[in-house]
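K.L.:
A structural model of the following input is requested.
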Amino acid sequence: MKNLKIFVVSDSVGETGEQVVKAAVSQFRPDFDNTIIRRFPHIENNDHIEKIVEIAKVQDAIIVFTLVEEKKRRLLIDYCHQQNVSYIDLLGPIIELFEEKLEQKALEEAGIVHKLDEDYFKKIEAVEFAVKYDDGRDPRGLLLADVVLIGVSRTSKTPLSQYLAHKRYKVANVPLVPEINPPEELFLVNPKKCFGLVISPEKLNIIRKERLIALGLSDDASYAKKSRIEQEIANFYKIVEQIGCTVIDVTNKAVEETANDIIEKIEQNK
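P.N.:
Predicted coordinates for the structure are as follows:
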């Protein structure tokens, strides 16, 4: 069986080029027998390109490259022609076609797709964190969170946690109830990343009544009574004062507005 050697050249990590090469090689050699695939990532200067072509010439290798910068692509092609080395440009034709169609130049910035992937996984991680540490389920999350939300029931802690998670912030939230002491971890949290959510008793009364009706329950339960709500809010302010955290009134605010206020303060404190 004839030997096959491929050099994968990239100004990023070279993963895209290697996967394409493997897909093609597998059509001829499913077990990759007598096949060598060598990756040359993060190519930054012309000397690297010239040396790779020289090595490919000596070792009778094919060069497959994914270079986003036009000058590097043209230089590599020129060297390959001079040394009579076989090559395949994977990105160049597609980029040129898109430039023509869109009537704009490519950014020519290496590794953008991997930055997007990293950003995506950070978002997923934050969303999973928000679910795991929602509603005070595990107080250990309070010390791991980027943002900690506290408040009485129905102050939008959960939807706000999810919204912030999609902005890549790890959020834990804790409901405050007069009969239950807050977890000890809450008082160890940096006050600058802790936010208390408060709402007017009148608005909360309406929200809780609607919630009870939606659950098929009577709207005159203690949960929705003004006296109970006032007791909970008084307890809320008592705990907030102990922590020394920022209080945000969410009475007439959309989740997005509250989230933007929190993000602004978090970024200012960094």
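K.L.:
please make it C-alpha for all contacts and neighbour counts, starting now.
P.N.:
Fine.
K.L.:
show me what the biggest helix by length in the chain is packed up against.
P.N.:
Using DSSP state H, we find that the single longest helix of the chain is helix 112-132. For helix 112-132, the packing partners by 3 or more Cα pairs under 8 Å, 6 or more residues apart in numbering; DSSP states H and E come out as helix 157-165, strand 171-175.
K.L.:
return the most buried member of the ones you listed.
P.N.:
Stretch with highest mean neighbour count among the helices and strands packed on helix 112-132: strand 171-175 (a mean of 28; mean count of other Cα atoms under 10 Å).
K.L.:
would you mind identifying the next helix or strand past that one?
P.N.:
Following strand 171-175 in sequence order, the next helix or strand is strand 194-198 (DSSP states H and E).
K.L.:
residues contacting that following strand, please?
P.N.:
147-152, 155, 157, 233, 240, 245-251, 262 (Cα atoms under 8 Å, 6 or more residues apart in numbering).
K.L.:
again, but for stretch 141-161
P.N.:
In contact with stretch 141-161 (Cα under 8 Å, 6+ apart) are residues 130, 133-135, 169-177, 185-186, 188-189, 193-199, 204, 207-208, 232-233, 236, 250, 255-256, 258-259.
K.L.:
please produce a PyMOL select command covering the buried subset of those residues.
P.N.:
Filtering the contacts of stretch 141-161 down to the buried ones (16 or more other Cα atoms under 10 Å) takes a single PyMOL command:
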select buried, resi 130+133+134+135+169+170+171+172+173+174+175+176+177+186+189+193+194+195+196+197+198+199+204+208+232+233+236+250+255+258+259
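K.L.:
also this sequence, please, to line up against the first:
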Amino acid sequence: MAHHSEHRIILVSDGTGETAAQMTRAAMVQFSDRHVFFTRYKNVRTADQIEAICEDAATHKDLVVYTLVSPELRAYLANLAREKAIPNIDLLGPLLVRLASYFGYEPKSIAGLLHDVNERYFERIDAMEYTIAHDDGRDLSGLDKADLVILGISRTSKTPLSMYLSHHGWKVANIPLIQGYQIPKEVFEADQRKVVGLTIDPENLATIRRARLERLGHDQGADYADPENVNQEIEYANEIFARNRRWPVFNVTGKALEETSAEIMKLMESRRLAPGQSPEGAAPGPSGSCVPKSNMLPANGASAPTKKTRSGKKKKPGSKSKKR
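P.N.:
The predicted structure is shown next:
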């Protein structure tokens, strides 16, 4: 093979090509004295695309590294590479064959599955980072990006509920209701269909607060856990929810996080407001029949190159070819 100043490695994948790129670059660390540049062809899923790529690679006998889940496409590329004397490496094929033998059944051979998994993973990470940044009213900017805005007085499970939902890919902002303080105007600028309230039984809340004071080593008789003060805070929150009847209110008394989360997700999904859903033109306003009554309190609350055909016309990548 003739040597030239720079070597080219062509990466071919039926997905994003990230697997081929990462593995090849990891191996190239051992050949750091060589100047190499990469060409990546993504979403390669037809014989026409492979033929065009091989014609491109044959010019300088560039190395082709490929990750294709389809056994037919792998075989077609390997045969073309052999015919045109193109050096090539099948990164995925041997592993799939060995795994099929080990598990006793054939692989799914569906392209792009890893990319889908990675996308969901990074969406969850993004949701968790957003939720942490918007915990307890810490950051009121960007509420328009929230999938859910939770309001409630102290110890109504706002933070644990928010974090639990974020692990399911929800961007959640939670804001405390504090007696004597106005609700931030940013709450009213957000999509009102995504705002929910939390409430709790006064006796249950007083018990939770006393337990917290005990863990912190504070006086259990402080105003924070005083039954009268607790009642006043709950009444204050209920008055706010009554004035904003578009906000559904969930009672968390005696409920596990999973139960309350399921109720909220069910409601938002019925409104087509869950992450990944597209609202069907519903205007902000009373939820009406969308609200499951049993769940809530009543109303207050680089592409492959083109290949020329025999007629001289260009054929687009991805167009169907005759069976070979």
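K.L.:
dump the helices and strands packed on helix 112-132 of structure 1 into CSV; add distance to N3 of structure 1 as well.
P.N.:
What follows is these, written out as CSV (distance: least, Cα to Cα, whole Å):
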stretch, distance to N3 of structure 1
helix 157-165, 51
strand 171-175, 54
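K.L.:
quick one: which of those is nearest D220 of structure 1?
P.N.:
Nearest of these to D220 of structure 1, taken as Cα to Cα: strand 171-175 at 21.7 Å.
K.L.:
relative to strand 194-198, how tilted is that closest one?
P.N.:
50 degrees (axes from the mean of the first three to the mean of the last three Cα atoms, to 10 degrees).
K.L.:
what packs against strand 171-175 of structure 1?
P.N.:
Packing partners of strand 171-175 of structure 1 (3+ Cα pairs under 8 Å, 6+ apart): helix 112-132, strand 147-151, helix 157-165.
K.L.:
quick one, what contacts the most centrally placed residue in structure 2?
P.N.:
For structure 2, the residue nearest the mean C-alpha position is E123 (2.3 Å; Cα atoms, centre = their mean). Residues in contact with E123 of structure 2 (Cα under 8 Å, 6+ apart) are G169.
K.L.:
and A21 of structure 2, by the same measure?
P.N.:
Contact partners of A21 of structure 2, counting by Cα under 8 Å, 6+ apart, are L11.
K.L.:
quickly find the element holding it.
P.N.:
Assigned by DSSP H and E, A21 of structure 2 belongs to helix 18-28.
K.L.:
can you pull the buried residues of the helix or strand following that helix?
P.N.:
Next in sequence after helix 18-28 of structure 2, counting helices and strands by DSSP H and E, comes strand 36-41. Neighbour counts over strand 36-41 of structure 2 (16+ other Cα under 10 Å) mark R40, Y41 as buried.
K.L.:
kindly report the same for stretch 20-34 of structure 2.
P.N.:
A20, A21, T24.
K.L.:
what do you get for stretch 116-135 of structure 2?
P.N.:
In stretch 116-135 of structure 2, counting by 16+ other Cα under 10 Å, buried: E123, R124, I125, D126, A127, M128, Y130, T131, I132, A133, H134, D135.
K.L.:
can I get those in JSON lines with distance to Q220 of structure 2?
P.N.:
JSON lines is the format used below for the buried residues of stretch 116-135 of structure 2 (distance: Cα to Cα, whole Å):
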{"residue": "E123", "distance to Q220 of structure 2": "42"}
{"residue": "R124", "distance to Q220 of structure 2": "39"}
{"residue": "I125", "distance to Q220 of structure 2": "38"}
{"residue": "D126", "distance to Q220 of structure 2": "39"}
{"residue": "A127", "distance to Q220 of structure 2": "36"}
{"residue": "M128", "distance to Q220 of structure 2": "33"}
{"residue": "Y130", "distance to Q220 of structure 2": "34"}
{"residue": "T131", "distance to Q220 of structure 2": "31"}
{"residue": "I132", "distance to Q220 of structure 2": "29"}
{"residue": "A133", "distance to Q220 of structure 2": "31"}
{"residue": "H134", "distance to Q220 of structure 2": "30"}
{"residue": "D135", "distance to Q220 of structure 2": "26"}
